[in-house]
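**Q** got a predicted structure here, sequence first:
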Amino acid sequence: MNMVSQDSARANRVLGALPMVDYLPMVSQLEAVQLQPGQILEEPGAPASHVHFPISCAITLVSATRDGEMSELALIGREGLVGLPALLGAPSSAVQAVVLRPGLAYRLPAAAFVQVLQRSAAMQALALRHVQSLMVQMAQGVVCSLHHSVLQRLSTWLLFHHTVTDSDQVRATHETIAHMLGVRRESITQAAGQLQSAGCISTSRGRIHIHDAQGLRAHVCECYALVEQDHRLLWQLPQQDEGSAPLGMGPWSHADVERAADHEEDSGDGPASGRYADIYDFAPVGLLSVDAQGRLMETNMAAAIQLGISRSQCHLYRFVDFLQPESRQAFEQFHREVLSGKCRRHCELGLLPGAHRPAAVVRLDATVDENGEENRMVMVDVTESHRQMAQLLHAHGRDGVASADVPSPDGMPWWGSGAGPAATAPARMSSF
């Protein structure tokens, strides 16, 4: 079972790329809906009540004349969202959003989406990336309609539909596609016949089956490569530089999650497999495990974000690599106690600052696996509680009490373990 369920809201790439701190507050307002072909989500001039995040459906944005003639402007699948007015602050849409391929989507009230935008820089960045992708589609579509043949345009449209929906089946009649591309139905029928003769597709009533996507590439114009490249780069941006992670996500992306999911599906191991995969994967606390030598074996999303690593490469690190030097010995002792089965305490340690996060204090609770070889830990950020304790001690004139036996020669706070004085509150939390 994939860690990101195909029916999960996080299967939408905008929602899937959101940091958990931004995603979790909106979960209660997300509503799963089954969209039907031809269903209109947005009407020109009318305010939209919801923003939709496609999962298995495809939405087309079309512009129509007074005579009923229409042309497709862009196609949206699980990589994006439908709700430009709410995103751009417009009272209504100038185009129509119509369901082309039926399927699952999650919707969020437009007013709630505006609130998410106001508090989440990550959502702003992801949504605006999607807007850029739509602009590329629209601009290239204008060029394509003026300079390329119907055969090239149909091949491009089919391939892009294949990319967006990840499906070999297109549910659309020749007449519908003709409306989308702004050409005569007879021209689509003729071009489809050529593609069918070449073995690329087959047609049945209201459906087109893509048998040879690579073969279709021989018939497309250069517009497809340009749109495809932009579509691909849209979700590679967070990984361009492993040393810098935009949106506070750490150097991981939706692709990392899918690769990790494929690995676990093959192996069938790990606490993230089985029916509780989503609970493990999207838990609001860090879940991770290390082997007897302290090497990371796996992490959930929250832990990967806290550590600033790609989940698919976690095995390259030891957990102590992320700790303040003065916390490493405390963890080693805690780790030995956990593996011995005699640990009856928690451990609070200092994390090193990352490229996009400050230093932090984390609390570890742990248990050993049935073989005594794996330390499975829950990691909770308790930085704020330490900060508040330090402020309280300062207010009572007790700055040195909580960390009297925890020296900090470099001015950076770090922590011991257990429930003793060293774990309660570093006095110099202002250095965060």
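**A** Received, thanks.

**Q** drop to CA atoms for contacts and neighbour counts, all remaining ones
**A** OK.

**Q** where's the helix or strand containing Val378 relative to the chain centroid, distance-wise?
**A** When secondary structure is defined using DSSP states H and E, the element that contains Val378 is strand 374-381. On the basis of C-alpha atoms, centre = their mean, to the nearest Å, strand 374-381 sits 23 Å off its chain's mean C-alpha point.

**Q** show me what it is packed up against.
**A** On a contact count with 3 or more C-alpha pairs under 8 Å, 6 or more residues apart in numbering; DSSP states H and E, strand 374-381 meets strand 286-291, helix 325-340, strand 360-368.

**Q** what's the angle between it and strand 360-368?
**A** Comparing the axes of strand 374-381 and strand 360-368 via axes from the mean of the first three to the mean of the last three C-alpha atoms, to 10 degrees yields an angle of 150 degrees.

**Q** ok now stretch 97-109, how far from the chain's centre?
**A** In terms of C-alpha atoms, centre = their mean, the gap separating the centre of stretch 97-109 from the centre of its chain is 18 Å.

**Q** surely Ser120 is in contact with Val21?
**A** No - counting by C-alpha atoms under 8 Å, no contact exists between Ser120 and Val21, whose distance comes to 9.2 Å.

**Q** out of the two, which sits in the busier spot?
**A** The neighbour count for Ser120 versus Val21, taken as other C-alpha atoms under 10 Å, is higher for Ser120 (17 against 11).

**Q** what is the neighbour count of the closest residue to that one other than its chain neighbours?
**A** If the residues on either side of it in the chain are set aside, Ser120 comes closest to Asp22, at 6.2 Å by C-alpha to C-alpha, 6 or more residues apart in numbering. Neighbourhood size, Asp22 [other C-alpha under 10 Å]: 17.

**Q** this is the comparison structure:
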Amino acid sequence: MNTAFNKPARVALVVEDDYVLASDLASKLSEAGMKIIGPAPNVQQALNYIDDGSQIDVAVLDINLSGTMVFPVADELSKRNIPFFFATGYSRDVVPPRFADRIFVEKPLDKSAIFEALSNCRGPAEKASGDHKNLILSALSSRESDVIQPHLKSIRLVQGEILERQFGEITAVSFIEAGIVSLIALSLDGAQVEAGLIGREGVTGTGLLGGDWRTPYAMMVQIEGTAQRIDVDSFLRLTQKAPQLRSLSSSFSRSLGIQISYTALANGRYSIEQRLARWLLMLNDRADGQVLNLTHQYMSFMLGVRRSGVTGALHVLEGEKLIRSVRGKVIVVDRDGLVLKAHGSYGIPEAEYERLMGFSLRGAENISMNSANHIPAFQSRKL
């Protein structure tokens, strides 16, 4: 029995579709004094092994199982706090951000590499000890959280504050904890409209990982709140040491680009009432409650329409008992009704965020999933 690592796991689940490789891996694990479950050649068989109640102390996952990715198995193992690592010929680029910090053992499998992976393999990425409200920071493993934490500074976001100026150099990155930050598109003649927004699900400075230190937008605090800020130099250095931070930040940048494109679609093809319904839903996704602190003037600025148009649209939504509008506040009364009112302008960017990031932008709140295609229920409704 090999004793290269302390306290070896007793039972290992092997998920591998190649019989020869699976047999070789099982042999190596047996040499480490482990009992083998499997090998499971496909996702469904692996899930069956997990569901049958057997004790599993660690799992070894091939990524591609006859054309199907193993990530549903990894998700199920994470839910059950069962540690695992990947044994694969693929690079880290193919895995979702939530698994970016997992151990990779490259094929062909070397015995010493397997033993080292077993020694270092731990449970699923632990939440940061600081219990961050920002979803990206809270998704980091404890190791990566410990790396970034000393560089973070808590700040207050004041309504109307400019975080980034159009065509200016980005000097700091902010992980939003509470409140809303708007990306404002400005034309040469001074016209402006909100192109996108960021809340606790994201981070500013989205072009940095692509090598762009300037922003084409103005970034303004729309709803006051808090954030964790880090200077650009420290952020870029840390992304070289923390693969999960880099992967999550890059995936968020992609999701924000999708959101911006669908804002353009909404502005060009949907009525004021439908756009307002979509916008209120987006704010509600990022808020802790149903009460949104918004003035008519501010909403007209963000939607790029006259104040009278916003007032009329609010009356329509209130008349349909979807919201209540009081001085300086909008209260969401019927969220499902707002989704219907948005008439398809809401849903795709939200589903894409979840696909890219591996968790809902509404945080801990559960969103029912369509079992057929893993798209949130609001997206599966044909409106």
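**A** Cool, got the structure. Quick caveat, the model's predicted, so the values are computed rather than measured.

**Q** TM between them?
**A** Remark: TM-score between the superposed chains equals 0.58 [TM-score structural alignment, normalised by the length of the second structure]; 239 aligned residues with a C-alpha RMSD of 2.4 Å.

**Q** so what's Thr263 of the second structure up against?
**A** Contact partners of Thr263 of the second structure, counting by C-alpha atoms under 8 Å, 6 or more residues apart in numbering, are 195-196.

**Q** what do you get if the cut-off is 10 Å, keeping everything else the same?
**A** When contacts are counted by C-alpha atoms under 10 Å, 6 or more residues apart in numbering, Thr263 of the second structure is found next to 194-197, 257, 269, 275, 278-279, 303, 345-346, 349.

**Q** tell me the two of those that are most distant?
**A** The widest separation within those, taken as C-alpha to C-alpha, falls between Leu197 and Arg269 and amounts to 19.4 Å.

**Q** who's more crowded, those two?
**A** With other C-alpha under 10 Å as the criterion, Leu197 of the second structure and Arg269 differ in neighbour count, and Leu197 comes out ahead with 23 against 12.

**Q** list the contacts for the counterpart of that one in the first structure?
**A** In the first structure, the position corresponding to Leu197 of the second structure is occupied by Leu75, as judged by TM-score structural alignment. Contact analysis of Leu75 of the first structure by C-alpha under 10 Å, 6+ apart lists 58-62, 97-100, 134, 137-138, 157, 160-161, 164-165.

**Q** report the separation between Leu75 of the first structure and His162 of the first structure.
**A** For Leu75 of the first structure, the distance to His162 of the first structure equals 11 Å [C-alpha to C-alpha, to the nearest Å].

**Q** same deal with Val362 of the first structure?
**A** Going from Val362 of the first structure to His162 of the first structure by C-alpha to C-alpha gives 45 Å.

**Q** between these two, which is the more surrounded one?
**A** More crowded of Val362 of the first structure and His162, by other C-alpha under 10 Å: Val362, with 22 against 16.

**Q** dump the residue contacts of the closest residue to Ser250 of the second structure other than its chain neighbours.
**A** For Ser250 of the second structure, the nearest residue in space outside its immediate sequence neighbours is Leu209; the separation is 6.8 Å by C-alpha to C-alpha, 6+ apart. The contact partners of Leu209 of the second structure, taken as C-alpha under 10 Å, 6+ apart, are 235-236, 239, 246-247, 249-250, 253.

**Q** and the residue nearest to Ser120 of the first structure, what's its match in the second structure?
**A** Using TM-score structural alignment as the criterion, the counterpart of Asp22 of the first structure in the second structure is Glu144.

**Q** tell me, the strand holding Val378 of the first structure lands on which residues of the second structure?
**A** Here strand 374-381 of the first structure fails to align to any part of the second structure, judged by TM-score structural alignment.
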